[in-house]
Structure formats: C-alpha cells, structure tokens
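1. I need the structure of the sequence given here:
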Amino acid sequence: MINQYTKEFQYNLKLAAPVMMGMIGHTLVALVDNIMVGQLGTAELAAVSLGNSFMFIAMSLGIGFSTAITPLVAEADGENNFESGKSSFKHGLFLCTTLGILLFLIILLAKPLMYFMQQPVEVVELAMPYLDLVAFSLIPLIIFQAFKQFSDGLSMTKYPMYATLIANVVNVILNYLLIFGKFGFPQMGIVGAAVGTLASRFVMVIFLWILLKKNNKSTAYVTKIKLFVLENKMLKKIIALGFPSALQMFFEVAIFTAAIWLSGILGKNPQAANQIALNLSSMTFMVAMGLSVAAMVRVGNQKGLQKFKDLRRIAQSIFLLSFLIATVFALIFILCNQLLPKIYLDVDDVENLVDNSEVISIAAKLLIIAALFQVSDAVQVTVLGALRGLQDVKIPTLITFFAYWIIGFPISYYLGLYTEYKSSGIWIGLLAGLTASALLLYLRFNKLTKELINKN
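-> Okay, the predicted model is just below:
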C-alpha cells in the first residue's frame, strides 16, 4: 500500500531538488548577509532584520503572484499546447515586471514608518540606507521569478538553480569586499551587503534568460516576446490566479514579519535572536518550497491529462515526503539548538559578550519551537502547491488568512508582549497558525480531489 506513494519519491526529488537548491540559494543571500553583518555587532544585525522585514512583505507579494505562471505553463505543457504556454509566460512576465516596479516605489514611500514602530533608534538609522538599495533589487528579483516559474512549469527546474548559485557567488564576493573594505574597496558596512544583493539579482535574471534562450525546448518561448501586445482575457486569468496566490504568501510572510516587529519592541537582542531563528527556519522551509513547486507542476500536468486518481496519489506522495524530511530537520534543530546560533555571532568578542550571550540564549529557545513547526510548515506549503496546481486559489486564501491572522497573530501578540514568554510566546503563535493552516488546507485538498475522481 505504502509503495504506491514511495515509488514516486525518486522522481519527486529529481524534480524538486533543483528548486530546493534555488530557493535555498535565495535564502543563502540573506544567510551570508546575516553572518557577515553579524560580525559588525547586534545593532547592525537587527538593522538588516528590520530592513528585510519590509522586503519580505514585498517579496511575498511578488513571488506569490509569479506562481500563477507555473500551473498554467505546466497544464499547457501536459496538453502540448505551445501557444497557450507562451501566452501564459508573456502575460505573466509583463505583470511581474509591473509589480516589481510598483513594490519598489511602495517600499520607498513606506520607509518613514520605521520611526513609528517603536524600534530602537540606532537600528532604524542603520536600516534606512540599507533598505534603499535592497528595495530596488525587487525589480530584477520579481522579473527573475517570472522566468523561474515559467521554467519550473516546463519541468526545467535546474536552470533557475544554476542562476541562483551564480548569483550567490557574486553576492559573497561583493559582501566580503564592500562590508569590510577589502583589497582597496570602500568599507561600507551593511550598505555594502545591500550593494552585493542588488548586483547579484541582476546577474541572476540575465544568466537565467541566457540559459533558457540556448535550450531548444524553451528558446521559442523566451525570444521574440511582444511584451506589450496583450490580451485582456489572459491578463485577467493570471491576475485571478496570481492575486490570491500573492495574498496566501503575504499572509504567511506577514505574520513572520510581525514577529520581527514584535521582537523589536522587546529590544535589539530579542530582535537579533528572532532574526537568527527565522533565517535558520527559512533555510529548511525552502526545501518544503521545492516540494511545493513539484506538487504544483505534477498536479498541473495530471490535471491537463485528466488523470485525477494519479493526481491525488502523486500529491499525497509529495506530502509524505515533505513530512519525513521536515521531521529530520526538526530533530536537527532540537539537537543543535545551542550550537546553530553561534554561527551568526563573534563569540570571542569580549566587548559585546553580554549582548551576544543573550542573543544566543533566546535564539536557542526559539529553535525548539521552530523544530515543532517544521512539520506543520512543510505540510501546509506542499498542500498549497498542490491546490495551486488544481488552480484552486480563492478558498485557500481565506484559509491562510484565518489560520495566521485570526488564530496565530493574536496568540503571538498576547504571549509576546503581555506574558513572561516574550520571544518564545511570539513563536508559539507562529506554531499555532501554521498547524491550523496545514490541517485546513489538507481537508480542502482531500475534498476537491475526491470530487474530481467521483465526477470522472
């Protein structure tokens, strides 16, 4: 019985592994920034955390919206319909480019809000110039996402991974040169980290386009794109899929961003500790995101083929695989909760010994809670991918809002600010929201697939 699910593991991993690597690559940019900036001090690390909290919200909308491209391209690929696939990509690229520019402008206008959020003044002043450059990097990042989601839809998941890995090399080199002022370059501190991020994202989108242009399967899609020759019907179709998908990702990312702001109210050390635990959790979450894309692509293909029994079985095999991998990550977090935070800080820095020790102590507690929500987080995001493959986005959007903002956030707010749990209380709320989301989304998937099988 179990074999009907486990036999899909190899292909699922083959499809998902490059996506995982690419997604982890995105997070590695933040990891490298955090580790290098952490050497400057806890205030600098908290500033990057605060600046990136604005970015996370904008990125969630852009990346979430771009996921509309994948199921449409995957379904067209399953039907062997080139014209439909190219139209989906072209309209998606236009909308993602427009959205990237719009989000950049919104962040610039929203920057002064940092002064009204009860954050440490020293942290806000460091975050301001950092955010200017990182915000501009949203434009190439979301354009890249359009190309990436298209590539994933054709089951060509390796190319975005290659582009992301190249971008990471560029980011690490520029960070080293510009944060610390090596080899005659100016010492720019956290602004140097922002320059590295911006440059690496331009490299990423250019490199991916070159790879897709050279491949026989994708070259006709990514060349001779009449970007401003648009059809209202296809624009509406992508917006109808993309907008709810953007909201789904926004609701989840926003609650983690709220955790950053709530931690900032508690002080710079709780905020720095929150950033460490969040960054580590993000790394493992990207593995689940890879499986989510695999679910979206494979469900989209089976939908195009009208094979609904196989669709359900394949999706459930991905859920099982995601559950097993998340359990391994949970054990690692529990066993290494004291060790992992030390990667981010200079433990030999006598001058900042008290601050660093407090940050490590708080982060270690948060990692225990993070271990508990590894499974919930992994399951909810893979089920969400399968539902996107079915092009079911409206009800899941309501589910994610309810789980994170009606259940999760009030718990985080109350336990974090009004009880002795403080930082741990904030993360208990995250755990509650993710668990509710996983359960409700799975019930939705179960209902829909049974209906499709019965109708067929």
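2. contacts, neighbours, all on C-alpha from now
-> Will do.
3. what does stretch 360-371 contact?
-> 270, 273-274, 276-277, 281, 329-331, 333-334, 337-338, 340-342, 423-424, 427-428, 431 (Cα atoms under 8 Å, 6 or more residues apart in numbering).
4. Figure out how far the strand or helix carrying Leu126 is from the centre of its chain.
-> Using DSSP states H and E, Leu126 maps to helix 121-136. How far helix 121-136 lies from its chain's middle: 21 Å, per Cα atoms, centre = their mean, to the nearest Å.
5. One more: stretch 390-408?
-> That offset, for stretch 390-408, works out to 17 Å (Cα atoms, centre = their mean).
6. Could you pull out the buried residues of it?
-> 390-394, 396-397, 399-405, 407-408 (16 or more other Cα atoms under 10 Å).
7. Among those residues, which one lies nearest to Phe183?
-> Tyr404 (47.0 Å; Cα to Cα).
8. which helices and strands does the helix or strand containing Leu105 pack with?
-> Using DSSP H and E, Leu105 falls within helix 82-110. If contacts are counted by 3 or more Cα pairs under 8 Å, 6 or more residues apart in numbering; DSSP states H and E, helix 82-110 sits against helix 42-66, helix 69-79, helix 121-136, helix 138-153, helix 219-222, helix 232-266.
9. Following up with a second sequence; could you model it the same way so I can compare the two?
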Amino acid sequence: MNLRQYTSEFKANLKLASPVMLGMLGHTFVGLVDNIMVGQLGTAELAAVSLGNSFIFVAMSLGIGFSTAITPLVAEADAANDPKRAKSAFKHGLFLCSALGIALFLMTLLAKPLMYHMEQPEEVVALAIPYLELVAFSLFPLIVFQGIKQFSDGLSLTKYPMYATLLANIVNIALNYALIFGKFGLPQMGIVGAAVGTLVSRFVMWFYLWWLLRGKEKSKALVTNIKLFVLDLSMIKKILSLGFPSAMQMFFEVGIFTAAIWLSGVLGKNPQAANQIALNMASMTFMVAMGLSVTAMIRVGNQKGFKNYKDLRRIAFSIFFLTTIFEVIFALFFLAFHQILPTLYVDMGDAMNLADNTEVVSIAAKLLLAAAIFQISDGLQVVALGALRGLQDVMIPTVLTFISYWAIGFPVSYYLGLKAGYGSFGIWIGLLAGLTAAGILLFWRFNYLTNKLIREHHGTT
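-> Below is the predicted model of the structure:
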C-alpha cells in the first residue's frame, strides 16, 4: 500500500475540516463551561441539566440529522456548477428545517411529563422541568441555523458557521456566568440562567451566519430573494428521501447515549452526574470526528458530481486514516488523565458535599476508561456515515445503525448496567459494543459500494 496517496490529501482534508471542528468544539466547549458552572451548584443541579438535555439531544438529533441532506445536494450542484439547483436545495431545506424546528419544540414540551415516570430522582426532575421549558424553545433557531450551516458546508464555505458558532459561544458564556450566579446586577437564576444563555446565543448564531453568507460573493445570490413558500415538490421529496433516513441514523446513535443518561438516573443522582461528565468529555473529542465526517460528506459529494469514483474512494480512505490518528491520540489522553479530568466539574473543596462529589469523580474516571476504548470505533462510524451521505446512500446505513445501537448496544447496556450489577461502567460497555458494531458495518458498506461503483464506471477494482 502506498501511504503517500492517502497522506497527500491530509492538507486538503484539514483545510475543510478545521473550521468545522473548531466551530463544533467551540459549541461543545460551551457545554463544558455550562457543566463546570452548574457543577459548582451541586450534583443534583448537574444531574438536572443532564436529564433536561437528554430530551433536547433526542430532538436535536432528528433536526441535525435531517439537515445533513442539504450538504451533499449542494456539494454535487456546486461541483456541477449549477447555482439554480444549489439555491433550490437551500430554499427547500430551509423551509423544511423551519417546520421541523417548530415541530420538535412542541414535541419536546409534550414529552415533558415523561420525566415523572422514568424513575429519576425527584429533586433532579423538579430542577430539570423549568430548564427544559426554555431550552426546548431554542430548538427552533438551532435547527434553522443547522439548515443554513449545511448549505454553507456544501459550498465548502466551512469558515462561516465556525465564526457564527464562536460568537454564539461568547454570548452564551457571558450570559451563563451572569445569570447562573447573579453577576453584574442581574438576578441569580441557577440552571434556568444557563437555559436563557443557550436560547439567546442560538438566535445570535442563526442571524449572524445568514448575515455573513449574504455578504459573500459565492453565496449572496443563493441566500437572498428567497420565495420560501413557492415550493417544488420534486426537491422536497429529494430532501425528505435523504433527510428522513439521516435523521433516523443520528436519532439511533444519540438515542443510545440518551438511554445511558436515563439508565444512570435509575442508579441515582451521582451516577447520572458522573455520566454527564464523561459524556461531555467524550463529546469534545467526538466533534473532531464530526468535522472530518462533514469533510467526507463534502469531498465525496464533489467527486460524485465529477463521477470520479477512484479518487472518491482514495480521498475517503485518506479521511478514515486521518480520523484514526486523531482518535488514537484522544484515547491515550483519556487513559492518561481519566482520574484528573472529572475533578474539573465539581468543587472538591466543598466539605458539605464532599462524599457526593468524591463518588461522582470516582465513577466518571471509570467511564472515561470506557470512552478511551471506544474512541476509534466512534470516529470511524461517524466518518463512514458522512462518506455514505456524500454518496447519497442513506437507507441501508439507517438499518445498520439501528442494528448496531439497539439490537446490540442497548441490550448490553441494560443487562450489564442494571441486571449484572456493573452499574455505570456496564452501561458504557454497551455503548462501546454499539459503536464498534456501527464502525465495522458502515465501513463495510462504504467499501462495498465504492468497489461496485469503480467496477461499473472504470471496469476495475
């Protein structure tokens, strides 16, 4: 194997991926800061944010997954130099994302009473309800932003969503600090203050990204003079045919992590708080893989537009290779610092809550060991999924993700976590099993499809 044919693509991959990574890491960094700030209030507050966000994550997974349908359509149109089709994909994607954002907000509010029937700690539910009510409304600006972001990514303008996300992060951190703790003469609102910060920052993010694209020559004509309610049924069907399976893929994956939050809540507030810490740390590294997944979607979508399937496969494999390098580094980082990282989230100097905080840190340290082990499979599955979306192959991957997470991962989590007595660590072994199965199956699917395309169009493998 000639490594040079893969490593030569690293520079182009990173050029596209870096802004996406930084934007996503910035967004997750706000979650880190939120959790650290809320963790100072107590383990019940940290567990409440975890429980409230678990409902939001499920809704977000559907919205974000659906919006990814826009990127390969725009990337293919961009490669074919067809601005009319790119604008149509943007307009119809924006319309559908707006409708979905409203629907997800209403669905989340309707699902709120489920908290009382999930065997979660009562004090945690009481804190989580008002937090959820505000953050649920932020789903609308978030999903609309996501639609515009996917369009921008499809044009390879990955820097602009990064700028919007970073500005939103600054707004969020400032508002959180002021409202959680009652600084600068503002009321002390606790975790509801964190919800207000999230809501305001997501509107800022949406409007700023649209303003940036409106001023860019490549995108100005595509994002202005939009007749949002003059619709083409064929384009709506195309986006739905790609978007619905993509939404289900992300829903199945996020769903198993949400199930881990709920299963941890059955074990008590401290396991739930520890789960939130480990999940937040794993999310930070996952955002790097997400950036590479978007790169795979864009570059595979472009090569599909050029009908150059040999280069398509080579470029995709270069992204898989680069992802593996990153994930090995992250795995070693978690192994080296698994006992230190959880102490960032709780106040170990708080004598009154020392027993709770010590237990949370101990559980979270073990979970970070499991997170270290699944880094490679987690990275590989999301990048393979991005490459498959670039090929506009979505139905079979949806079935494969369901099998991986719900036929394999969840039963292992449930049995080891609640029945076999392994607690939180058993729950995370189930996550490891599901992610590993997904990584293997999705890579197999991409390998099979690209070999088939090369045979059909080039006559060789």
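10. circling back to that earlier point, right, and the helices and strands packed on helix 82-110 of structure 1 - which one's nearest Gly184 of structure 1?
-> Here helix 121-136 is closest among those (Cα to Cα), at 21.4 Å.
11. Superposed on structure 2, what's the mean shift for stretch 434-450 of structure 1?
-> With mean Cα distance after the TM-score superposition for structure 1, stretch 434-450 of structure 1 departs from structure 2 by a mean of 0.4 Å once superposed.
12. what does that stretch rub up against?
-> Contacts of stretch 434-450 of structure 1 (Cα under 8 Å, 6+ apart): 308, 312, 373, 376-377, 379-381, 383-384, 386-387, 396, 399-400, 403-404, 407-408.
13. And stretch 77-92 of structure 2, by the same measure?
-> With Cα under 8 Å, 6+ apart, stretch 77-92 of structure 2 has contacts from 70, 73-74, 147-148, 151, 154-155, 222-223, 226-228, 231-232, 235-236, 239, 302-303, 305-306.
14. The residue lying closest to Phe317 of structure 2 once chain neighbours are set aside: which element?
-> The shortest distance from Phe317 of structure 2 to any non-neighbouring residue, by Cα to Cα, 6 or more residues apart in numbering, is to Tyr6 (6.9 Å). Per DSSP H and E: Tyr6 of structure 2 is located in helix 4-7.
15. Summarise which helices and strands that helix is packed against.
-> helix 309-337.
16. buried sites along the helix it packs on?
-> 309-324, 326-328, 330-331, 334-335.
17. how about the following helix or strand past that helix, aligned to which bit of structure 1?
-> Beyond helix 309-337 of structure 2 on the C-terminal side, the first helix or strand identified by DSSP H and E is helix 354-373. Aligned using TM-score structural alignment, helix 354-373 of structure 2 spans residues 353-372 in structure 1.
18. Which of the contacts of stretch 77-92 of structure 2 are buried? Put it as a ChimeraX command.
-> Per 16+ other Cα under 10 Å, the buried members of the contacts of stretch 77-92 of structure 2 correspond to this ChimeraX selection:
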select :70,73,74,147,148,151,154,155,222,223,235,236,239,302,303,305
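19. follow-up on the earlier one: of the helices and strands packed on helix 82-110 of structure 1, which is nearest Ser200 of structure 1?
-> helix 138-153 (9.5 Å).
20. Please name every helix or strand in contact with the very next helix or strand once past the closest one.
-> For helix 138-153 of structure 1, the following helix or strand on the C-terminal side (DSSP H and E) is helix 158-179. Packed against helix 158-179 of structure 1 by the contact rule (3+ Cα pairs under 8 Å, 6+ apart) you find helix 9-38, helix 138-153, helix 190-214.
21. please redo it, this time with the cut-off set to 6 Å
-> In terms of contacts (3 or more Cα pairs under 6 Å, 6 or more residues apart in numbering; DSSP states H and E), helix 158-179 of structure 1 is packed against helix 9-38, helix 190-214.
22. what's around the residue nearest to Phe317 of structure 2, how many residues?
-> When neighbours are counted by other Cα atoms under 10 Å, Tyr6 of structure 2 registers 18.
23. wouldn't it be in contact with Ser318 here?
-> Yes - the criterion here is Cα atoms under 6 Å, and Tyr6 of structure 2 meets it with Ser318 at 4.4 Å.
24. joint contacts of the two?
-> Applying Cα atoms under 6 Å, 6 or more residues apart in numbering, one finds that no residue jointly contacts Tyr6 of structure 2 and Ser318.
25. Tell me how far Leu390 of structure 1 lies from Phe308 of structure 1.
-> 10 Å (Cα to Cα, to the nearest Å).
26. Same question for Gln248 of structure 1.
-> From Gln248 of structure 1 to Phe308 of structure 1 the distance is 25 Å (Cα to Cα).
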